[in-house]
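**Student:** One predicted model, sequence on top.
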Amino acid sequence: MHRATLFCLLLIVCVNDAARGDTEFIYNGFSGSNLHLDGAAYITQDGILSLTTCSSYITGYGFHPMPLRFASFDDYGMDSLSFSATFVFAITPDNSRSSGDGMAFVISSSPFVNSGKPAKYLGLNYQSNSRTAFLAIELDTVLDTEFLGIDNNHVGIDLNNLESIYSRSAGYQCNNYVGNKTTPTYEALRLSSGDPMQVWVDYNGISMVLNVTLAPISNLMPPSEPLLSYTVNLSNYFEVSHAQAYYVGFSATTDDMHCTAHQILGWSFSLSGSAPALDYSRLPLKRAQDKKLIKWLLPAAISSLAVLTALTCFLLFRCCRKRSVERQQEDWDWETQLGPRRFSHKVLRAATSGFSTTQLLGQGGFGRVCGGVLTTSGLHIAVKRISSESSAQGPAQFTAEILILGHL
């Protein structure tokens, strides 16, 4: 009898553990996970769930592999639906900084929302006659007037429809401490900044209040006030029974004009209380930030290097030119004493019949001397052609010779 009782107790403990595993999970990074992936989604070597890359017109899905049964009993013994989730994400646009189209946290009756399409549809089912039930918390980064979007940077609640039942521009409430006084202020956030941010989604099936909270990852704890707080009976949209299970996960899209990397860095979920806290030390936060820095700093570094190279070449050119002018000025200082006597090579060549040997008058230390007549004035001249190969004398000796001849 004692052994039978002990066996029953052990069986109850095992069943409870299994039930807890079926209602709660946590991903501190996704390395080694067996998520249900589809479309462009994949797990990076760093353990990041990449839903889309910076490519055009693609869709990516990442769902928890097993469906979850949301049914539970409230204080009145009736079925109710409650859940809690939190995740860290990063949305990084391409070099054009034109982001799109956005991503969504999804609870759906199918692992991948039927008839989901890229671009403005966020991979969700947009057909009103579809049998697929879904709740989506959208992080929308493009203004879609077709679905009555409020701007190109908002968080919205979608229920079986892409027209949000409630939405607000992205931001969070933070508390500023001045002395002993606390002043709450609203701070705007740019969803597509590439910075890691955290979202908390909580629904109480008894009070029927759905809260969505957004904050930068540096907050670590959710703000005291949610960004969205909406009262809705989800049991009117979802079948709440132990026979019905639902899939939870993410979807994201791009279009032909907006290419963006949508990434999930960590995620936890619970059907029995608050979602487990993420271990930030195990999340691939630094790697995601490094990739963002490389993405933006690499073009900037290349541009800076090109400018620096061009500036260096310009300064070297000016320096060399200045030195050349100085040397030339030194070489022809005798002109200031004798007056300008400079002739072009073309004029001297014509005057000496191309420096012909028939015009040769002699040969000195600097080279040959040819006689000639200037065609313009008929003046007889003697032209000495300097040859560096036949002369060991320098510019100083040549200048001295010119000055002596000029005073004869």
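**Tutor:** Happy to help now that I have it.
**Student:** going forward, measure contacts between C-alpha atoms and count neighbours the same way
**Tutor:** Noted.
**Student:** give the contact list for the nearest residue to Gly62 once chain neighbours are set aside.
**Tutor:** Closest residue to Gly62 in three dimensions, ignoring its sequence neighbours and counting by C-alpha to C-alpha, 6 or more residues apart in numbering: Leu37, at 4.7 Å. By C-alpha atoms under 8 Å, 6 or more residues apart in numbering, the contact list for Leu37 reads Gly60, Tyr61, Gly62, Phe63.
**Student:** Tabulate the residues you listed (a markdown table), appending neighbour count and distance to Gly372.
**Tutor:** Below are the contacts of Leu37 laid out as a markdown table (neighbours: other C-alpha atoms under 10 Å; distance: C-alpha to C-alpha, whole Å):
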| residue | neighbour count | distance to Gly372 |
| --- | --- | --- |
| Gly60 | 25 | 87 |
| Tyr61 | 28 | 91 |
| Gly62 | 28 | 92 |
| Phe63 | 22 | 96 |
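**Student:** Nearest to Tyr121, out of those: which one, please.
**Tutor:** For the contacts of Leu37, the residue nearest Tyr121 by C-alpha to C-alpha is Gly60; the value is 12.1 Å.
**Student:** so that closest one, which of the three states?
**Tutor:** Secondary structure assignment for Gly60 (DSSP: H, G, I helix; E, B strand; the rest coil): strand.
**Student:** again with Ser303
**Tutor:** Classified using three-state DSSP, Ser303 is helix.
**Student:** any idea how far it lies from Thr309?
**Tutor:** Note on Ser303: its distance to Thr309, by C-alpha to C-alpha, to the nearest Å, is 10 Å.
**Student:** As a check, name the ranges of all strands in the stretch 301-408 of the chain.
**Tutor:** Applying DSSP state E, counting those that start in this stretch to the stretch 301-408 of the chain gives strands spanning 360-363, 368-373, 380-384.
**Student:** cool, the stretch 1-150 of the chain as well?
**Tutor:** 24-27, 36-39, 42-43, 49-52, 59-63, 71-73, 79-81, 83-93, 102-108, 134-140.
**Student:** Below is an additional structure, to be compared with the one above:
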Amino acid sequence: MPTAMNPRKLLAFSLFLLLLSLLRPQFASSRNTSFDFPSLSLRNLSLLGDSYLRGGVIGLTRELSVPASSSGSVIYNEPIRFSDPDSNLTASFSTKFSFSVNNINPASFGDGLAFFLSPDNQTLGSPGGYLGLVNSTQLTKNKFIAIEFDTKLDPHFDDPSDNHIGLDIESLISIKTADSTSYGIDLKSGNLITAWIDYESGLKKLDVFLSYTSSKPESSILTVEIDLSEHLKEFMFAGFSASTEGSTELHLIENWSFQTSGFLSLKPRDHLHNVSENSVPIQVPESPNKHHKKLGLGFGIAGPAFFCVFLVIFGWISVKKWRGIRMEKSFKAELVTGPRQFSYRELKSATRGFHSSRIVGRGAFGTVYKAHFEDSGSVSAVKRSKHTHEGKSEFLAELTIIAGLRHKNLVQLQGWCVEKGELLLVYEFMPNGSLDKVLYQEFDMGKFGTSLKWAYRYNIAVGLASVLTYLHQECEQQVIHRDIKTSNVMLDVNFNPRLGDFGLARLMDHDKSPVSTLTAGTMGYLAPEYLQYGKATEKTDVFSYGVVMLEVACGKRPIERESKSERMVNLVDWVWGLHSEGRIIEAADVRLRGEFDEDEMKRILMVGLGCANPDSGPRPTMRRVLQILNGEAEPVLVPRVKPSLSFSCELPLSLEEIVSDEEEGSNTPEHFLQIKIG
């Protein structure tokens, strides 16, 4: 005997059938896409690789004074429809953008940039001649249509010159190229160049125009007779990529507009017939069965009406009956569509049943497992939250916040699962683990051999400053992380920093007063005023960042036991003492063996002290910190003597009320919970 259908499923199925019958014409039509960004922001764009945003301009490759290898991409967040399988239509499209290719060393040129369309919103390729489009070890992995603006002659890809444009389809060997200098355009001039790319689906023709002005030229630089309908998928992502190899070339995008056309909306039923104004109405004799037709018409109108009333009543009863449904059921209906929903079964299989051998980290809010997905061959990190009310609330906070954030220095959320009472998040796997493990693992094991190189450490400082600037000042709603520490900073394969663990983060409107909450975080990283008043602000994040910077520079934990005594040493106090004696450079990590840039070391140490100032007033903003680290602003003025603070009342919270989520199994001493404000 067949099992009766669940009332909620029956309701959903009935509503679907009704909506399908009523809204079917809308499903058959497709919308054209159009956007215009006179200035670029991260609200609609995602940055990958080495790309960055500064002053409304996207930089696609690293801005360095020495030759380096780099690749980066920027992608429009929303997928764009390019074909309609129902009507068998392929869209035409036009895009306009302004870019410049600069170089502090004209002799160190290469490799160029590209505008691309791809079915994948994670397009990021290798540096060098691969233009950030193709992975050098998997040449056929990335699918794309691209217009390349190539600034280096690479015989491997049949390049005609070191100043050309070309149409590429799933290969960097262009279908057709054109030398831009023949049209008076030098791609490497450093001047702002405006490009127009037009594809006419009906004419099966693609044109590319270039100009030093905002006026579109009459003749194109590149014209290709081609039918792109076989390559334009139903939905694709649009973006830009660039790369360098042993070069200081910079690739900047300053504005961007894009639009598709060619999709026709279905006309209303009343307009399907062409009726002339001079038409003479024809009278038709009434049928003997007229009353039967009227009766049928009445049932035809009343039937759907009764059905709708029935559905409304049935839905009201069902909603009332299922109001107490479990949290995860209601949660699924409200989730954003971005991250993928995994099944519990596939996550359990990928982690070998959440086996202890797959554990890569632990925290107060969950355990992190390494997951191997055999079907795709990919590796991810799965965070399994604890089965508590607090764990669920932190899980929801982390998911809702990080799902809407896009920055190259954030850990990428890949998906989620709410099933069998489990709360799981799936993240991009970071092969080099967390910053604290890289900084202290060898130290804990009594080894003093290799250490994290200074170039990586400085890059970590800049990356964290960049992502915190984004969270504090560039998001639609300000994000206060509240738990910045080295164990929450992950390192990718190239030791680039990725900030993670948003379980304690809070969203705030800009220019709004902070809300007093239960103090949460990790001792050693908490700002004095946060301990006193329980109000998290961007200044409390700045304090935590300062402590992390001192850890990066000194290779010491925020609170450590002296090797020759039982006395506990506060890192901020220790560095400030050396600063007051004019010996701050002696705070540098001894494991670096002096292999560091002294000016950069002083800059990091002074920034760390400035951010960790007990007085929140003089602390710089994260934007100012980023400018200092990039050499674009004067250093922070740090007093020789550490300021002392006194509060008008006792601490309102006991130590038991302060949440500390240090990883289980750490060697943190009990004295770690000492509070020192002076």
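**Tutor:** Yes, it's here. Values in this document were obtained by computation on a predicted structure and should not be read as measured data.
**Student:** After superposing, what score do the chains get?
**Tutor:** After superposition, the two chains reach a TM-score (TM-score structural alignment, normalised by the length of the first structure) of 0.53; 235 aligned residues with a C-alpha RMSD of 2.8 Å.
**Student:** Can you say which of the strands of the stretch 1-150 of the first structure is nearest to Ser207 of the first structure?
**Tutor:** The nearest among those, by C-alpha to C-alpha, is strand 79-81 at 10.1 Å.
**Student:** Lys120 of the first structure matches what in the second structure?
**Tutor:** In the second structure, Lys120 of the first structure lines up with Gly129, judged by TM-score structural alignment.
**Student:** Correct me if wrong: that match contacts Asp154.
**Tutor:** Yes - with contacts counted by C-alpha atoms under 8 Å, Gly129 of the second structure reaches Asp154, the gap being 6.8 Å.
**Student:** In terms of neighbours, single out the busier of the two.
**Tutor:** Gly129 (26 against 17; other C-alpha atoms under 10 Å).
**Student:** how close does the closest residue to that one other than its chain neighbours get to Ser161 of the second structure?
**Tutor:** Leaving out its chain neighbours, the residue that sits closest to Gly129 of the second structure by C-alpha to C-alpha, 6+ apart is Asp111, at 5.8 Å. Distance of Asp111 of the second structure to Ser161 of the second structure, computed by C-alpha to C-alpha: 12 Å.
**Student:** Now do the same contact list for Arg8 of the second structure.
**Tutor:** Taking C-alpha under 8 Å, 6+ apart, one finds Ser318 in contact with Arg8 of the second structure.
**Student:** I'd guess it is in a helix, am I close?
**Tutor:** Yes - counting by three-state DSSP, Arg8 of the second structure falls inside a helix.
**Student:** how close does it sit to Leu17 of the second structure?
**Tutor:** 14 Å.
**Student:** And Gly184 of the second structure, by the same measure?
**Tutor:** Where Leu17 of the second structure is concerned, Gly184 of the second structure sits at a distance of 60 Å (C-alpha to C-alpha).
**Student:** do the same with Leu396 of the second structure
**Tutor:** 32 Å.
**Student:** Out of the two, name the residue with the larger neighbour count.
**Tutor:** Leu396 (16 against 11).
**Student:** what do we get in the first structure for the more buried one?
**Tutor:** Leu396 of the second structure maps onto nothing in the first structure, by TM-score structural alignment.
**Student:** give me the element Leu396 of the second structure is part of.
**Tutor:** Using DSSP states H and E, Leu396 of the second structure sits in helix 389-402.
**Student:** same check, this time on Gly463 of the second structure
**Tutor:** helix 454-469.
**Student:** Counterpart of Arg190 of the first structure over in the second structure?
**Tutor:** By TM-score structural alignment, Arg190 of the first structure lines up with Asp186.
**Student:** just checking, its match is part of a strand?
**Tutor:** No - applying three-state DSSP, one finds Asp186 of the second structure to be coil, outside a strand.
**Student:** Next, the contact list for it, please.
**Tutor:** By C-alpha under 8 Å, 6+ apart, the neighbours of Asp186 of the second structure are Asn163, Ser180.
**Student:** which residue ranges form the helices in the second structure?
**Tutor:** All helices of the second structure, identified by DSSP state H, fall at 7-28, 290-321, 327-334, 344-350, 389-402, 435-444, 454-469, 528-533, 538-554, 571-580, 598-611, 622-629.
**Student:** Any chance of the ones you listed in TSV with distance to Phe237 of the second structure as columns?
**Tutor:** Below are these laid out as TSV (distance: least, C-alpha to C-alpha, whole Å):
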stretch	distance to Phe237 of the second structure
helix 7-28	21
helix 290-321	38
helix 327-334	24
helix 344-350	27
helix 389-402	21
helix 435-444	33
helix 454-469	24
helix 528-533	43
helix 538-554	34
helix 571-580	47
helix 598-611	39
helix 622-629	30
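**Student:** of all these, which gets the most neighbours per residue?
**Tutor:** The highest mean neighbour count among those, using mean count of other C-alpha atoms under 10 Å, belongs to helix 538-554: a mean of 26.
**Student:** Lys188 of the second structure: neighbour count?
**Tutor:** Using other C-alpha under 10 Å, Lys188 of the second structure has 23 other residues around it.
**Student:** how much space between it and Ile359 of the second structure?
**Tutor:** 49 Å.
**Student:** try Asp168 of the second structure
**Tutor:** On the measure of C-alpha to C-alpha, Asp168 of the second structure and Ile359 of the second structure end up 43 Å apart.
**Student:** And for Thr151 of the second structure?
**Tutor:** For Thr151 of the second structure, the distance to Ile359 of the second structure - C-alpha to C-alpha - is 46 Å.
**Student:** between those two, who's got more neighbours?
**Tutor:** Per other C-alpha under 10 Å, whichever of Thr151 of the second structure and Ile359 has more neighbours is Thr151, with 24 against 17.
**Student:** ok, back up a step: how about the strands of the stretch 301-408 of the first structure in CSV, adding distance to Arg20 of the first structure and mean neighbour count?
**Tutor:** Below are those laid out as CSV (distance: least, C-alpha to C-alpha, whole Å; neighbours: other C-alpha atoms under 10 Å):
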stretch, distance to Arg20 of the first structure, mean neighbour count
strand 360-363, 109, 14
strand 368-373, 107, 20
strand 380-384, 105, 15
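**Student:** Let me know which of the ones you listed is the nearest to Arg131 of the first structure.
**Tutor:** Set against Arg131 of the first structure and scored by C-alpha to C-alpha, the strands of the stretch 301-408 of the first structure come closest in strand 380-384, at 102.3 Å.
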